[in-house]
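*Asks:* I'll drop the sequence and a predicted model, then ask my questions.
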Amino acid sequence: MNIDMIRAAAKRLDGHARRTPILTSPFLDEIAGRRVFVKAECLQHTGSFKFRGGWSAVSALGENARKAGVIAFSSGNHAQGVALAARAHHAPAVIVMPADAPAIKIDNTRALGAEVVLYDRATEDRNEIGARLAKDRGLVLIKPFDEPLVIAGQGTCGLEIAADMTAQGVTDADVVVCCGGGGLTSGIALALAADAPGLRARPAEPEGFDDVTRSLVSGRIERNAKVAGSICDAIITPAPGTLTFPIMQDHCGPGIVVSEDECLRATGLAFERLKIVLEPGGAAALAAALFHPDEFSQDAVVAVATGGNVDPDIFSRALDTLS
């Protein structure tokens, strides 16, 4: 992985991905005790940053590979990103999804033309299922985070953050990223190191699924004891990737662990103050910025709002935190 791959992905994404805005609110600044800038990737195609990586990977395939089709495994956001990119490139897509993924994510993936294969994440291995289907059907596997072309696509978000924050005169700040396997975090970290070295990427994870935070402390890849059981489903992974972890070791600051309640409160506040819809996993970075002030020393923090594909009942719970 290198910055040249990210810049190449940016060229392939030009005219296809949205350049998402940086949003602010004086009310959020007051809660955090510093300026808070929110990179609204929930406004990206398919409702999350995952479209960037999906398009980057599919657009780089040769004609024969596209005709054969692609396969991906995901709890929903990578699924939709790959499905939309595959449809645009006239490539068949098979998506392996956990049966307990939010219904809206499963329904949207099917609506985008992909074949959805459901599995039980507590008893079945999605890697094994994906590898078997890829071999049996001759499909190209596009991993959700531990894949260079996907990391490169996600890194384009970091290029935008670097340019936009420089334009606003912010040259020293932590950039907090909702983190699962580390594809977005490592991509942003590489982009910032090249274009805005005063900005530092930091992963945000939910309690009980803080594998990246613990791995950065121990210096080796740590695994989560559980693989399910959090409303932050979008950022639940067993462990950081073998490609992403070394990048995060080299370029990221310490991780920040947030609670589910904090993610729900951040989701509610994002709707109330920024008029955007987030899912709990996509609000983890904002939760860190708002409710963990002692983690930061600069007068500004950037929070990447990574996704907005939330089920209505969970969103209702988030809105209840405002009362």
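*Replies:* Good, I have the coordinates.
*Asks:* contacts and neighbour counts: CA atoms only from here.
*Replies:* Fine.
*Asks:* Could you pull out the strands in the stretch 51-200 of the chain for me?
*Replies:* For the stretch 51-200 of the chain, applying DSSP state E, counting those that start in this stretch gives strands covering 70-73, 93-98, 115-119, 140-141, 173-178, 199-206.
*Asks:* can you list the ones you listed in TSV and add distance to L13?
*Replies:* Output for the strands of the stretch 51-200 of the chain, formatted as TSV (distance: least, CA to CA, whole Å):
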stretch	distance to L13
strand 70-73	19
strand 93-98	19
strand 115-119	24
strand 140-141	20
strand 173-178	21
strand 199-206	22
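*Asks:* Comparison target, given below:
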Amino acid sequence: MRLVTIDDIRTAAGRIAGTAIRTPLLEQQWADQGPLWLKAENLQGIGAFKIRGAYNAVAALPEPARQRGVVAYSSGNHAQAAAVAAKRFGIPAVIVVPDSTPRVKVEATAAHGAEVVEVPIGERESAAYALAEERGLTLIPPFDHPDVIAGQGTIGLEIAEDLPDVEVVLIPVSGGGLASGIGTAIRALCPDAKVFGVEPELAADTAEGLRTGSRVDWPVDDRARTIADGLRSQPSELTFAHLREVLDGVVTVSEDEIRAAVRVLATRAHLVAEPSGATAAAAYLFHREQLPVGRTVAVVSGGNIDPALLASILG
């Protein structure tokens, strides 16, 4: 199995330039548990990091395949990313989402011109494969693809360029594409830095898998319990192979800690983060004893939170 390299990530950076925003690395003066910077991927045009991997994967397709169109499955943010990438290239896009996806994400995906198909959460992947075969579309998966991983890795490239002496990098983990890509870049460019994944306790399949040495399968209903709707997937063979190579460990955070991190990011950092995007900050806020001391970057992976949920968390 070939793993993504720093050269793949540099190639991806060239492809996505002008489409994905180079997001700021924001030093937090309020942070009292050690130096903290936030990589604000919630400021991407679609509100999340996913545009990087989706656009890179679509841009890398041979022209005939790209013109036939693409299909993707997602809990929301990859859905928007694939829709935007397809729109940029003027090609058809069909997006399969769980019927539990927050409406704000479904509506945003449809607004970009994609056809949205809602199915039960356990059927989204099989439905996407069926549509790909039926309509001759190319599947752009949310994480299980080298070009998607390389696109997400451009975040790590930017962190290394903006803070070359970074010592700790905290990254949300779901399907593992984000942590695989960022971790690959940090390992290559900042080899002394420690890289940690962060998962909800209610969807901690990666933590268990790395602890036991092999990928594990948590039931969909178990993973669906967490408020972090973007972190309900689990790694593929490809991403798990990357995670084994690039992560120094995984920190798990509780539902209350995730909610508290959303509040802190909103009131202290002035950033709107969805629960999934706040998990890395939650690790910094509540689990410093599990982490090395030093200059820390927490990736705020997305900000597409339902307004009613945000109001309830802040209230």
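*Replies:* Nice, I can see it. Note that the coordinates shown come from a computational prediction; the quantities given were computed from them, not determined experimentally.
*Asks:* related to what we said a few turns ago, any idea which of the strands of the stretch 51-200 of structure 1 gets closest to L159 of structure 1?
*Replies:* L159 of structure 1 lies closest to strand 199-206 among the strands of the stretch 51-200 of structure 1, at 11.4 Å (CA to CA).
*Asks:* What range does that closest one cover in structure 2?
*Replies:* Aligned by TM-score structural alignment, strand 199-206 of structure 1 falls on residues 193-200 of structure 2.
*Asks:* Identify each buried residue in the matching stretch, please.
*Replies:* In terms of neighbour count (16 or more other CA atoms under 10 Å), stretch 193-200 of structure 2 has its buried residues at 193-200.
*Asks:* gap between K50 of structure 2 and E274 of structure 2?
*Replies:* To E274 of structure 2, K50 of structure 2 is 14 Å away according to CA to CA, to the nearest Å.
*Asks:* Kindly report the same for R244 of structure 2.
*Replies:* Look at R244 of structure 2 and E274 of structure 2: by CA to CA, they are 27 Å apart.
*Asks:* ok, N77 of structure 1 - contacts?
*Replies:* Listed by CA atoms under 8 Å, 6 or more residues apart in numbering, the contact set of N77 of structure 1 reads 46-48, 50, 105, 234, 307, 309.
*Asks:* meant to ask about V272 of structure 2
*Replies:* The contact partners of V272 of structure 2, by CA under 8 Å, 6+ apart, come to 42, 262, 265-266, 303, 305.
*Asks:* sec struct for it, please.
*Replies:* coil (DSSP: H, G, I helix; E, B strand; the rest coil).
*Asks:* Aligned to it, what sits in structure 1?
*Replies:* Checking TM-score structural alignment: V272 of structure 2 goes with V277.
*Asks:* how near is that match to E205 of structure 1?
*Replies:* 19 Å.
*Asks:* do V140 of structure 1 as well
*Replies:* V140 of structure 1 sits 30 Å away from E205 of structure 1, going by CA to CA.
*Asks:* Just want the most central residue of structure 2.
*Replies:* Central residue of structure 2 (CA atoms, centre = their mean): L178, 4.8 Å from the mean position.
*Asks:* check contacts around the residue nearest to it when sequence neighbours are not counted.
*Replies:* Excluding the flanking residues, the one nearest L178 of structure 2 by CA to CA, 6 or more residues apart in numbering is Q152, at 5.3 Å. Q152 of structure 2 makes contact with 49-50, 52-53, 177-178, 181-182, according to CA under 8 Å, 6+ apart.
*Asks:* can you pull out the helices in the stretch 201-323 of structure 1?
*Replies:* Ranges of helices in the stretch 201-323 of structure 1, per DSSP state H, counting those that start in this stretch, are 211-218, 244-251, 260-269, 284-291, 312-320.
*Asks:* now these in TSV, with mean neighbour count and distance to M165 of structure 1?
*Replies:* Below are the helices of the stretch 201-323 of structure 1 laid out as TSV (neighbours: other CA atoms under 10 Å; distance: least, CA to CA, whole Å):
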stretch	mean neighbour count	distance to M165 of structure 1
helix 211-218	21	25
helix 244-251	20	18
helix 260-269	25	22
helix 284-291	30	16
helix 312-320	16	29
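*Asks:* okay, those in CSV with distance to I6 of structure 1 next?
*Replies:* Shown next, in CSV, are the helices of the stretch 201-323 of structure 1 (distance: least, CA to CA, whole Å):
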stretch, distance to I6 of structure 1
helix 211-218, 22
helix 244-251, 14
helix 260-269, 30
helix 284-291, 22
helix 312-320, 34
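*Asks:* Scan structure 2 for its longest helix.
*Replies:* Secondary structure of structure 2 per DSSP state H: the longest helix is helix 146-162.
*Asks:* Where in structure 1 does that helix align, residue-wise?
*Replies:* Alignment of helix 146-162 of structure 2 against structure 1: residues 148-164, by TM-score structural alignment.
*Asks:* Next, the buried residues of that stretch.
*Replies:* 148-162.
*Asks:* can you tell me which of these lies nearest to A239 of structure 1?
*Replies:* I151 (16.1 Å).
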